[in-house]
Each structure stands twice: as structure tokens, then as C-alpha cells.
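Undergrad: How does the following fold in three dimensions:
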Amino acid sequence: MKLIILDRDGVINYDSDAYIKSLEEWIPLPGSIAAIARLSKAGWTVAVATNQSGIGRGYYSEATLQSMHERLCQLVAEQGGQVDLIRYCPHAPEAGCDCRKPLPGLFIQIAEHFNQPLQGVPTVGDSPRDLEAGCAVGCTPYLVRTGKGARSEHKTLPTGTRVFDDLSAVVDHLLEP
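TA: Here you go, the predicted model:
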């Protein structure tokens, strides 16, 4: 199985320091939906691992988050692809959970779901914590410059991080013959 694990906010959709709190605020980044569909149609299994502490902070409900994820899946399906799995951490930072990135809990859930080790699996994020979570379980890190990525590029990143302009550029790279 060719698996890829994507962060959501800043990679697939626009991010906001004020949180994405409604379906109306959930706006895909240019090219991201088509990129996911291209990966899926090329035989890749697409998983999403996303911190959603706005739930734990009381900014929006799990039902609202579900509507955003349904929209994501619908848009990708309209282009002939699919999102195979979405895992999220609903906890506020002070909750002390093991699923909030940079901890690897979401990645472990994905590995268990697919019954597959994550060694070498590409993970795409826009912040060091996204990549650190994946690297903790052996993923290969890809930073995109969208979202917080342009600022993150100048921070300490996991060894071997590859940097691309956006998710489409990562997909172009992964699908090169």
C-alpha cells in the first residue's frame, strides 16, 4: 500500500490563527483538492492527521468539524479520488493527550487502522510539529510553504525534510515516473 499522511489546515485548506470554526470558513487552497484526487487515482491511500483543539476550546463542535470533513471528501470524490481516513485530536493543549501533534498518537492510530508500519511513509505539513509527529514513527517529512509553512521553513525542521511550494508540488514529485 502506498500511504500518505496529510495535515489539514495550511496544507489542504486555508488556515487561520482564529481557527476554522465553520463550514463557511473551511476553504480549500488552490490545487489541493485536485492534488489529493490525483494521488488517490494513482493508487495512493490518503489519510489526514489534524489537530483540532478548537473543539476542546469550545470554538466549534465535533458536528461542525464533521461537516468540514464531509465537504473535503465530497470535493475530492467529485474529482474522482477519495480520502481514505481522517483522524483528529479534539483536545486543548493542556489536556495532556497523546494524540496532539507533535506527539505521534494520530499517526499510531493511522498505522493501526491500516495495519501498516509508517517507515518511509510521506507526511505533509506546514509546521515543524506536524513533521515531528510523523518522524517519531518513521515517516518521511515534506514541508509545504502554504499555511504557516513559509515561516516554518526557517525554523528547525526534522532531518531530511523536503520543502515544496504546496501540496500540488509534493504530489507532482511523488508521481514522477
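Undergrad: Could you use CA atoms for every contact and neighbour count after this?
TA: OK.
Undergrad: Might you quantify the distance of the longest strand belonging to the chain from its chain's geometric centre?
TA: Looking across the chain with DSSP state E, the single longest strand is strand 44-51. Per CA atoms, centre = their mean, to the nearest Å, the displacement of strand 44-51 from the mean C-alpha position of its chain is 5 Å.
Undergrad: Determine the set of other helices and strands touching that strand.
TA: Strand 44-51 sits against strand 2-6, helix 32-41, strand 85-89, helix 105-114, with contacts defined as 3 or more CA pairs under 8 Å, 6 or more residues apart in numbering; DSSP states H and E.
Undergrad: ok, now with 6 Å
TA: Using 3 or more CA pairs under 6 Å, 6 or more residues apart in numbering; DSSP states H and E as the contact criterion, the elements in contact with strand 44-51 are strand 2-6, strand 85-89.
Undergrad: most tightly surrounded among these?
TA: Taking mean count of other CA atoms under 10 Å as the contact definition, the stretch among these with the greatest mean neighbour count is strand 2-6, which reaches a mean of 21.
Undergrad: Also this sequence, please, to line up against the first:
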Amino acid sequence: MLNKDTGYLFRPADLIWIEGAREAVNAINDAGHLAFVVTNQSGIARGLYQESDVRRLHAWMAEEFAASGARIDRFEYCPHHPDGVVERYRRTCPRRKPGPGMITDLAAQYDVDLSRSFLVGDKDSDLEAAHRAGIAGYLFEGGNLCAFVKSLLSRHPA
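TA: The predicted structure follows:
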């Protein structure tokens, strides 16, 4: 949760950063944690945009972070939705939050210690996904994301 939820985001021009987002990722990097983004992208299943649009957005975001000295180690997204209009993506998927699949897949691929991991989200489904994956979840309700993340890093040493 690095940007404001403007609904079905897939164009870089429509992204509105949350205050302190880049600095928060930098703080995570400096603390020795891996930084992952896990995002539901039901707009794909709904036929509003393509997976290539999401990959392009994530590549642009990675460049923006790199320009400020921060790094996202991996972007993960789930394009599925049980009510999707695009048949290929119409299904219930364990990777779709509140399912834990994206988190557990990343943990396995990167040999992540879940006891030292945490997720910051802006929805109850984010926190449920974290809980179901066995990691701490924290609800960010506004303000400066970097200050919020720094307050969590002391509880979760790398």
C-alpha cells in the first residue's frame, strides 16, 4: 500500500503516492528486510485492462523507487476474480487477498522468515491475508507511511 486507492489503477499517470511511501521502502531496505508488493488486480478479470498494463505500472514504480534509492524486491499481483467477465481470469484463487497465496508464495521463493515479517495494508482483507499467511499485519489509516513503517521496524528486526 504505497499509493492512494483510486480504483482500478493501471496507468502511471493516475498513481498518487502516499506521503512517505518512497522513504518507507528505503527504511525497509536499510533495515535489511525484503520489500514486496502484493496486490489484487481484479480489473484484469473485469476486462478493464491487461496484465501487461500492470507489469508496465510495476516497472515504472520500480524505476521511481530506484531514483530515490529504494528497492522493491518483487511485485506480485492476482488477476483473478470469481465474478470476472474475462473467462480466463474468472475463478476463486488462493492468491487473491484475503487469501494468503501471494505472501506464502513469496516466502517460499525467497526463504523468508515469517516470524520476522509483516505486512502494511489499508484494508481488512490485507490484514486477513497476513494473518492467514502467519505474519503480522498492520492497518495504515493515513499520515506519513515512513513514520508508520519506522515505528514497526523496531518490532520486526531483520
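Undergrad: one step back: give me the range in the second structure that the longest strand of the first structure lines up against.
TA: With the alignment judged by TM-score structural alignment, the segment of the second structure matched to strand 44-51 of the first structure spans residues 33-40.
Undergrad: Tell me which stretches of the first structure form helices.
TA: Secondary structure of the first structure, counting by DSSP state H: helices at 32-41, 53-56, 62-78, 105-114, 128-135, 149-152, 167-174.
Undergrad: Now the fifth one on the second structure. Mean distance?
TA: Once the two models are superposed, helix 128-135 of the first structure sits on average 0.6 Å from its counterpart in the second structure (mean CA distance after the TM-score superposition for the first structure).
Undergrad: quick check: that helix aligns to which part of the second structure?
TA: Counting by TM-score structural alignment, helix 128-135 of the first structure corresponds to 124-131 in the second structure.
Undergrad: go on, the longest one?
TA: With the alignment judged by TM-score structural alignment, the segment of the second structure matched to helix 62-78 of the first structure spans residues 51-67.
Undergrad: What are the buried residues along that stretch?
TA: Buried positions in stretch 51-67 of the second structure, judged by neighbour count with 16 or more other CA atoms under 10 Å: 51, 54, 57-58, 61-62, 65.
Undergrad: Looking at those residues, which is nearest residue 22 of the second structure?
TA: Within the buried residues of stretch 51-67 of the second structure, proximity to residue 22 of the second structure (CA to CA) peaks at residue 65, which comes in at 6.1 Å.
Undergrad: and the closest one, what does it touch?
TA: Under the criterion of CA atoms under 6 Å, 6 or more residues apart in numbering, the contact list for residue 65 of the second structure reads residue 71.
Undergrad: Quick check: it vs residue 113 of the second structure, distance?
TA: Taking CA to CA, to the nearest Å as the measure, residue 65 of the second structure and residue 113 of the second structure are separated by 24 Å.
Undergrad: before we move on, back to that, for the buried residues of stretch 51-67 of the second structure, which one is nearest residue 153 of the second structure?
TA: residue 65 (19.4 Å).
Undergrad: Return the member of the buried residues of stretch 51-67 of the second structure nearest to residue 28 of the second structure.
TA: Comparing the buried residues of stretch 51-67 of the second structure against residue 28 of the second structure with CA to CA picks out residue 65 as the nearest, at 12.3 Å.
Undergrad: so how far is residue 4 of the second structure from that closest one?
TA: As defined by CA to CA, residue 65 of the second structure lies at a distance of 16 Å from residue 4 of the second structure.
Undergrad: Okay, the counterpart of residue 79 of the second structure in the first structure and residue 106 of the first structure: tell me how far apart.
TA: Residue pairing (TM-score structural alignment): residue 79 of the second structure is matched to residue 90 of the first structure. Relative to residue 106 of the first structure, residue 90 of the first structure is positioned 11 Å away (CA to CA).
Undergrad: out of the two, which sits in the busier spot?
TA: Legend: neighbour count by other CA atoms under 10 Å for residue 90 of the first structure and residue 106, higher for residue 106 (24 against 21).
Undergrad: just checking, that one touches residue 99?
TA: Yes: applying CA atoms under 6 Å, one finds residue 106 of the first structure in contact with residue 99, separated by 5.1 Å.
Undergrad: Leaving aside the residues adjacent along the chain, what's closest to residue 71 of the second structure?
TA: For residue 71 of the second structure, the nearest residue in space outside its immediate sequence neighbours is residue 65; the separation is 5.9 Å by CA to CA, 6 or more residues apart in numbering.
Undergrad: so how far does stretch 38-54 of the second structure reach from one end to the other?
TA: Separation of the first and last residues of stretch 38-54 of the second structure by CA to CA is 12 Å.
Undergrad: and if you look at stretch 134-143 of the first structure?
TA: End-to-end distance for stretch 134-143 of the first structure: 12 Å, by CA to CA.
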